[in-house]
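Visitor: Requesting a structural model of the entry that follows:
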Amino acid sequence: MPQGKLYIGTSGWVYGHWEGIFYPENLASKDKLKYFSQHFKTAEINYSFYHLPRPSTYQNWHSQTPADFIFAAKASRFITHIKRLGGVKEAWQQFIENALYLKEKLGPILFQFPPSFRIDLKRLESFLKILSKNYRYVFEFRHKSWCDKKVYNLLKKYNVAWVIADSPSYPKAEAITADFIYIRMHGSKVLFASKYTKKELSSLVQKIKKWLKTGNVYVYFNNDAYGYAIENAKELLE
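Guide: Sure thing, here's the model as predicted:
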């Protein structure tokens, strides 16, 4: 039975407090992605959540990374937080047109929703219908009302992955809704600011072994405080 590929990285790569912990002191900002990609094969793009990257920005990221590097692009907060999937066809087209400049390095596209966004199946399906089937999509819902079989079944219908998120604040559900798995590790005890123990990582490894039978597995550490994300991602790679 064919196994999926495992991609391990962090949620973003630009953090000032990683200097001296991961990045060498005085490393120029423009060289950080190149340095990062010498250690990891994937990263989430945080910048695209707050801004609309130009095609030239995506082209630059593409040229700085090895041939087998994969970017997970975080969809604009205009789509997820301001419009909450309603009336966003034009905004989505603009986002994906630019992101396609990553070419073969464009991996899953992450939609991260606010905790105040409650279940709305009609709105969700209306949005899913406008997504091209040529790309991979993942949804991270942060209100517990979304932990519902109707949601899982709808995501399965469109082969969209439910984000398996670990945190002390957001709902936890290990729902498999696509032919790949997407995991976000936000910190188990303190949101974004706690380091995973060897025991916790060992437990994750056992789950990953099982999930690789489904398809590719993407794991991103978002506990960026004190460089914990880098430390944990390196440990998991080992």
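Visitor: Going by C-alpha atoms from here, please, whenever you check contacts or count neighbours.
Guide: Noted.
Visitor: Now do the buried residues in the top helix by length along the chain.
Guide: Determined from DSSP state H, the single longest helix within the chain is helix 198-211. For helix 198-211, a neighbour-count test (16 or more other Cα atoms under 10 Å) marks 208, 211 as buried.
Visitor: Second chain to compare with the first, below:
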Amino acid sequence: MGQVRVGTSGWVYPPWRGTFYPKGVTQKRELAYLSERLGSVEINGSFYSLQRPSSYVKWAAETPADFVFSVKGSRFITHMKRLKDGHELLANYLASGVLALGPKLGPILWQLPPTLQFDAGLLTDFFEALPRTTAAAAEVAKRHDHRVDPAHTTTDADRPLRYALEIRHPSYVTPAFTDLLERHGIALVVADAAGKYPLIEEVTSDFTYVRLHGHDELYVSGYTDEGLDQWAEKVRGWAKQGDVFVYFDNDAKAYAPRDAVKLQDLLVQDRLAD
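Guide: The predicted structure is shown next:
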């Protein structure tokens, strides 16, 4: 059985204060509080802008030893450059501090824009540019330009790097796409997005990556007990094939942490029953 980690997409949300975060938990303590209740979290800020190495060091220090961060890839690469010029842009992204998470670095998530259609050649070029170990990533990071200062271009140990890809255009619903992911060892994100984007539940790597954006209304609706039971059953099946990462992104009304804790509890009950 693979290891299952359940978390949320980000952790800094005002609506969570006084609901998930009790009064008295300051904003500086929010990550520490979440990490005591869940096993992982997605770093979202890295999607919008390059973070600083000191931030990654701080986040790692605030969480338990077995906690894992998934890190969202830069939208400059996915949305603005649309995966072109990947070699040059990856250096800046990797040098911004991702490797400073050390053993707590989990998968790197690349989310494609809804307007980017399936292009096997474009994806192949991008996948081939991705370093597959932290040592290789450190070498890529050393090629960063002046826009990254300070930079972090070392790794404490050489570990494998994992990548997941989230798609949002219907042209990806084809065996040619999933076959391409399998050849490159990239996990296809299983994304529940209220029917707005494709939902493909095919395992294409040695781990499964799930993003739950809201079943009825994107980013807003919570999951019912029945719905969480159904996702728990799916996670149990995927765990037979490898590790599973599940992140709730229905954050608008503080449903994400509530649902994440509920799903985690269901899966913990499984382990206790065994």
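Visitor: For the longest helix of the first structure, grab the matching residue range in the second structure.
Guide: Helix 198-211 of the first structure corresponds to residues 225-238 in the second structure, going by TM-score structural alignment.
Visitor: returning to that earlier point: from the chain's centroid, how far away is the longest helix of the first structure?
Guide: 18 Å (Cα atoms, centre = their mean, to the nearest Å).
Visitor: Stretch 265-274 of the second structure too?
Guide: On Cα atoms, centre = their mean, the centre of stretch 265-274 of the second structure falls 24 Å from that of its chain.
Visitor: How about residues contacting that stretch?
Guide: 229, 232, 236 (Cα atoms under 8 Å, 6 or more residues apart in numbering).
Visitor: Flag every buried residue along it.
Guide: Across stretch 265-274 of the second structure, burial judged by 16+ other Cα under 10 Å covers Leu267.
Visitor: Which part of the second structure matches stretch 37-56 of the first structure?
Guide: Stretch 37-56 of the first structure maps onto residues 35-54 of the second structure, going by TM-score structural alignment.
Visitor: Ok, stretch 69-87 of the first structure next?
Guide: Against the second structure, stretch 69-87 of the first structure falls on residues 67-85 (TM-score structural alignment).
Visitor: which residues touch the counterpart of Arg17 of the second structure in the first structure?
Guide: Using TM-score structural alignment, the partner of Arg17 of the second structure in the first structure is Glu19. Contacts for Glu19 of the first structure (Cα under 8 Å, 6+ apart) come out as 25-26.
Visitor: What angle do helix 225-239 and the longest helix belonging to the second structure make with each other?
Guide: Using DSSP H to define each element, the second structure has its longest helix at helix 255-273. Going by axes from the mean of the first three to the mean of the last three Cα atoms, to 10 degrees, helix 255-273 of the second structure is angled at 60 degrees with respect to helix 225-239.
Visitor: how far out from the middle of the chain is helix 255-273 of the second structure?
Guide: The chain centroid and the centroid of helix 255-273 of the second structure are separated by 19 Å under Cα atoms, centre = their mean.
Visitor: Then stretch 87-100 of the second structure?
Guide: The answer for stretch 87-100 of the second structure is 16 Å, by Cα atoms, centre = their mean.
Visitor: quick one: buried residues of it?
Guide: Neighbour count says stretch 87-100 of the second structure has 87-100 buried, by 16+ other Cα under 10 Å.
Visitor: for stretch 44-53 of the first structure, same thing?
Guide: Burial within stretch 44-53 of the first structure, assessed by neighbour count using 16+ other Cα under 10 Å, is assigned to 44-49, 52.
Visitor: Which of those sits closest to Val163 of the first structure?
Guide: Nearest to Val163 of the first structure among the buried residues of stretch 44-53 of the first structure is Glu44, at 13.3 Å by Cα to Cα.
Visitor: Quick check: the gap between that closest one and Glu200 of the first structure.
Guide: Per Cα to Cα, to the nearest Å, Glu44 of the first structure is found 22 Å from Glu200 of the first structure.
Visitor: Likewise for Arg136 of the first structure?
Guide: 28 Å.
Visitor: what do you get for Gln112 of the first structure?
Guide: For Gln112 of the first structure, the distance to Glu200 of the first structure - Cα to Cα - is 24 Å.
Visitor: now do the same end-to-end measure for stretch 20-30 of the first structure.
Guide: 16 Å.
Visitor: what's the answer for stretch 205-217 of the second structure, then?
Guide: End to end - Cα to Cα - stretch 205-217 of the second structure spans 29 Å.
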